[in-house]
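K.L.:
sequence first, predicted model second:
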Amino acid sequence: MGWKVAVVGATGQVGREMLNILAERQFPADEVVALASPKSIGTEVTFGETTLTVKSLEDYDFRGTDIALFSAGGAISAKWGPKVAAAGAVVIDNSSHFRMDPDVPLIVPEVNAHALRAYAKRNIIANPNCSTAQLVVALKPLHDFAKIKRVVVSTYQSVSGAGNKGMDELFNQTKALYNPAFQGVEPKKFTKQIAFNVIPHIDSFMDDGFTKEEWKMTAETRKILDPDIALTATCVRVPVFVGHSESVNIEFENPITVEQAREILREAPGCMVVDRREDGGYITPLEAVGEYATYISRIRRDPTVEGGKGLALWVVSDNLRKGAALNAVQIAEILVARHLKKAA
């Protein structure tokens, strides 16, 4: 007997990707249900070779549902996550709402799958921020070898991280700029024009001058990987549709060579090293779209860190996949393999 899975937010970019990945990876589900807001009732979404008709989250009875994958925003997760968990389904939430709750495990399977044991406290599991997920996949094997002290990361985050409206704004602005009758574009989703521009601002500003996105990367990396790691981030929105990139500088407690790092990362789960010191010998976000891996390129010594204890990396991943949907499905796979028991 298989499992019953609900996808909440099934009409959004990440929700649709969750359905795609559940089908691609042949998740052992007897039934998959697509849920969204009442305005989406009757919308059709693809699940493998079949089509699902979207039902209303507000009217759905979750009794008998084993796993609920949420990707409908923090407000929906805050309202419905505990209710669904109380009905018996394990909630795997893609929003930021539960991430820093001490009773909710924050999971990247390649990094801290052991922490899933604590899911039963609230029957809720949190997915990390998309930029954090790919970062910690690359950091974990290096941390195990040489112990990371400090990380400086600058992100180049695609507009899909802002949902359908972000992608539409880039598309529409680009079209407008090529129109001979162009008279300017007014930003709506973003604070400034995103087409042919970069915006050093993701999420709201905090009192210390960092944005909430930058704070998320710091707090989540510490919760997932090691609370003693010092991390500072600058998060930037770029005119790319899908795929987040990161420039990462790492200071270690112990020496590590480029050759050692390259071999460690080649053997690490979820990592793919493409690191040739030649034209095109690296991965860009365009090439990562649709892939499961976190790609690492441009591995080199950081000469500003003494004693051979510094490295610089380029890290790229499909943010809709490893940064969100794939990570959630991987969590579900571990749940059914190791933790959940199906009633006879």
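P.N.:
Yep, it's here.

K.L.:
all contacts plus neighbour counts: C-alpha atoms, from now on.
P.N.:
Will do.

K.L.:
can you give me the strands for this protein?
P.N.:
Secondary structure of the chain, counting by DSSP state E: strands at 3-8, 29-36, 44-47, 50-53, 55-56, 67-70, 90-93, 124-126, 148-157, 230-237, 244-252, 271-273, 294-301, 310-317.

K.L.:
alright, now check it against this:
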Amino acid sequence: MTPLSARALNRALLGRQFLLARTDHTPLEVIERLVALQAQEPNWPYVGLWSRICGFTHAQLTTLLQDRKVVRSGLLRSTQHLTAADDFRRLRPLLQPVLDRTARSAYFARNSAGLDTASLVATGLELLAGGTTPRKELARRLAERHPGRDGRILAGEVELRTPLIHSPATGTWGSWGTRSAVSVTPAGTWLGLPMVPATAKDLIRRYLAAFGPAGTMDVQAWSGLTRLGEIVSGMRAELRHYRGPDGRELIDLADAELPDPDMPAPVRLLPAFDNALLGHADRTRIISDEDRKRVMPGQAQVRPTFLVDGHVRGSWSLEGDTVRLTPFRPLSATDRAALEQETERLLPFVGGKDVFYSPWHRPLDPSLAR
């Protein structure tokens, strides 16, 4: 097997994520390549696309959502993602066991103990009546049907167990912190087409196109699916095989090209929850274990970051109309100038006016690291 260095893996990831150079591909084409954009907060996917696409505007993604070509719903790892509508129809059924597993967790199970799962889903769909309903209203109606239970948790379980699409009105730019205001529609009604499950092999190929070369555990960490080893073994003849820096076997599409490891990587600002950071079990190809603890201090938190020479070197935040840059260690004058230049370009896109550069980082509290 051909050995690959950590730098070669870094440049391969950046190239497939459109982070070595911005692309002229359309936003829909980029979303299809990336498979899905994590979207717990609606604004972050816009930033992720801005960092990847030449001349990207808010209206381009908003129009895709309004035209139902891109949808927002629970998907990979049971978290909210944006994905192309056609991909959602194929991937959601394949990933449904992951969402069902989350719905069986103690948080949901305590509240729904004694309820028949199929009946709960049927009740939820009956209350939605094939239309668009605020999540709060669905919770209220479910609580009326099941006195003594938390309707909000019941609504969350229904949303995990059956595909519901979020209304674009609560998933477009400017919707910071509007999770509670989300409205949902049954996927069949919203899309007007049935679900057509993809195969696990399809998903693995799509993953490698966006994140490869990678190992089986990486595919599982990204998707939430388990026991993919046998399926990968069955694909062995169609894949290219490498050896990673730690000796692990890595797989890739046979026709996938690898960029020159010596290719320079530009400064890039990534949004919170960007899958470039979350797409592998071993994330050291883009972020060190030490910095990972700073960026991911809790189970539900992944801070916005910036890349210098292809690796996470700090975090950033939008505070009012100021973008605050917080490097994790000193940067060279050249890297700092490039970072500030890229941030200046971002300012009008996020509605900012100023850049504040922190020459220090907060000491890491080990108790916060997961």
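P.N.:
Received the coordinates, thanks. Here the structure is a predicted model, which is why all the values come from computation and not from measurement.

K.L.:
and the TM-score between them?
P.N.:
Once the chains are overlaid, their TM-score stands at 0.28 when taken by TM-score structural alignment, normalised by the length of the first structure; 164 aligned residues with a C-alpha RMSD of 6.6 Å.

K.L.:
returning to that earlier point: out of the strands of the first structure, the one nearest Lys140 of the first structure is which?
P.N.:
Across the strands of the first structure, Lys140 of the first structure has its closest neighbour in strand 148-157 (9.1 Å, C-alpha to C-alpha).

K.L.:
elements contacting that closest one?
P.N.:
With contacts taken as 3 or more C-alpha pairs under 8 Å, 6 or more residues apart in numbering; DSSP states H and E, strand 148-157 of the first structure sits against helix 130-146, strand 230-237, strand 244-252.

K.L.:
which helices and strands does the second one pack with?
P.N.:
Right, strand 230-237 of the first structure. In this structure, strand 230-237 of the first structure packs against strand 148-157, helix 212-224, with contacts taken as 3+ C-alpha pairs under 8 Å, 6+ apart.

K.L.:
mind putting these into TSV with distance to Trp314 of the first structure and mean neighbour count?
P.N.:
Shown next, in TSV, are those (distance: least, C-alpha to C-alpha, whole Å; neighbours: other C-alpha atoms under 10 Å):
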stretch	distance to Trp314 of the first structure	mean neighbour count
strand 148-157	10	21
helix 212-224	16	20
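
K.L.:
now the ones you listed in CSV, with distance to Leu19 of the first structure?
P.N.:
Putting those into CSV (distance: least, C-alpha to C-alpha, whole Å) gives the following:
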stretch, distance to Leu19 of the first structure
strand 148-157, 23
helix 212-224, 26
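
K.L.:
for Glu44 of the first structure, find the nearest of these.
P.N.:
Nearest to Glu44 of the first structure among those is strand 148-157 (29.1 Å), distances taken as C-alpha to C-alpha.

K.L.:
which residues touch the helix or strand hosting Ala118 of the second structure?
P.N.:
Using DSSP states H and E, Ala118 of the second structure maps to helix 117-128. By C-alpha atoms under 8 Å, 6 or more residues apart in numbering, the residues outside helix 117-128 of the second structure that reach it are 138, 141-142, 155, 158, 161-162, 185-186.

K.L.:
could you give me the buried positions within that helix?
P.N.:
117, 120-121, 123-125, 127-128 (16 or more other C-alpha atoms under 10 Å).

K.L.:
residue contacts, Ile204 of the second structure?
P.N.:
Val219.

K.L.:
moving C-terminal from the one helix or strand it maps to, which element do we reach first?
P.N.:
Assigned by DSSP H and E, Ile204 of the second structure belongs to helix 200-211. Using DSSP H and E, the next helix or strand after helix 200-211 of the second structure towards the C-terminus is helix 216-223.

K.L.:
which strands and helices sit next to that following helix?
P.N.:
Right, helix 216-223 of the second structure is packed against no helix or strand by 3+ C-alpha pairs under 8 Å, 6+ apart.

K.L.:
pull out the buried residues from that helix.
P.N.:
Buried residues in helix 216-223 of the second structure (16+ other C-alpha under 10 Å): 216-223.

K.L.:
all strands of the second structure, in order?
P.N.:
Counting by DSSP E, the second structure has strands at residues 2-3, 37-38, 70-74, 80-84, 133-134, 164-166, 183-186, 239-243, 249-253, 268-270, 305-308, 311-319, 322-327, 354-357.

K.L.:
got TSV for the ones you listed, with mean neighbour count too?
P.N.:
TSV is the format used below for the strands of the second structure (neighbours: other C-alpha atoms under 10 Å):
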stretch	mean neighbour count
strand 2-3	13
strand 37-38	26
strand 70-74	27
strand 80-84	23
strand 133-134	18
strand 164-166	24
strand 183-186	23
strand 239-243	18
strand 249-253	20
strand 268-270	25
strand 305-308	22
strand 311-319	20
strand 322-327	20
strand 354-357	16
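
K.L.:
can you tell which of these is closest to Arg92 of the second structure?
P.N.:
Here strand 70-74 is closest among the strands of the second structure (C-alpha to C-alpha), at 8.2 Å.

K.L.:
tell me the angle of that closest one relative to strand 80-84?
P.N.:
Orientation of strand 70-74 of the second structure against strand 80-84 (axes from the mean of the first three to the mean of the last three C-alpha atoms, to 10 degrees) gives an angle of 150 degrees.

K.L.:
for strand 70-74 of the second structure, packing partners?
P.N.:
Packing partners of strand 70-74 of the second structure (3+ C-alpha pairs under 8 Å, 6+ apart): strand 80-84, helix 85-103, strand 164-166.

K.L.:
swap in 7 Å and give it another go.
P.N.:
strand 80-84, strand 164-166 (3 or more C-alpha pairs under 7 Å, 6 or more residues apart in numbering; DSSP states H and E).

K.L.:
of all those, which lies closest to Gly74 of the second structure?
P.N.:
The nearest among those, by C-alpha to C-alpha, is strand 80-84 at 4.3 Å.

K.L.:
how many neighbours does Glu246 of the first structure have?
P.N.:
When counting by other C-alpha atoms under 10 Å, one arrives at 23 neighbours for Glu246 of the first structure.

K.L.:
mind checking how far it is from Val153 of the first structure?
P.N.:
7 Å (C-alpha to C-alpha, to the nearest Å).

K.L.:
what of Lys140 of the first structure?
P.N.:
15 Å.

K.L.:
same question, Gln13 of the first structure
P.N.:
Note on Gln13 of the first structure: its distance to Val153 of the first structure, by C-alpha to C-alpha, is 26 Å.
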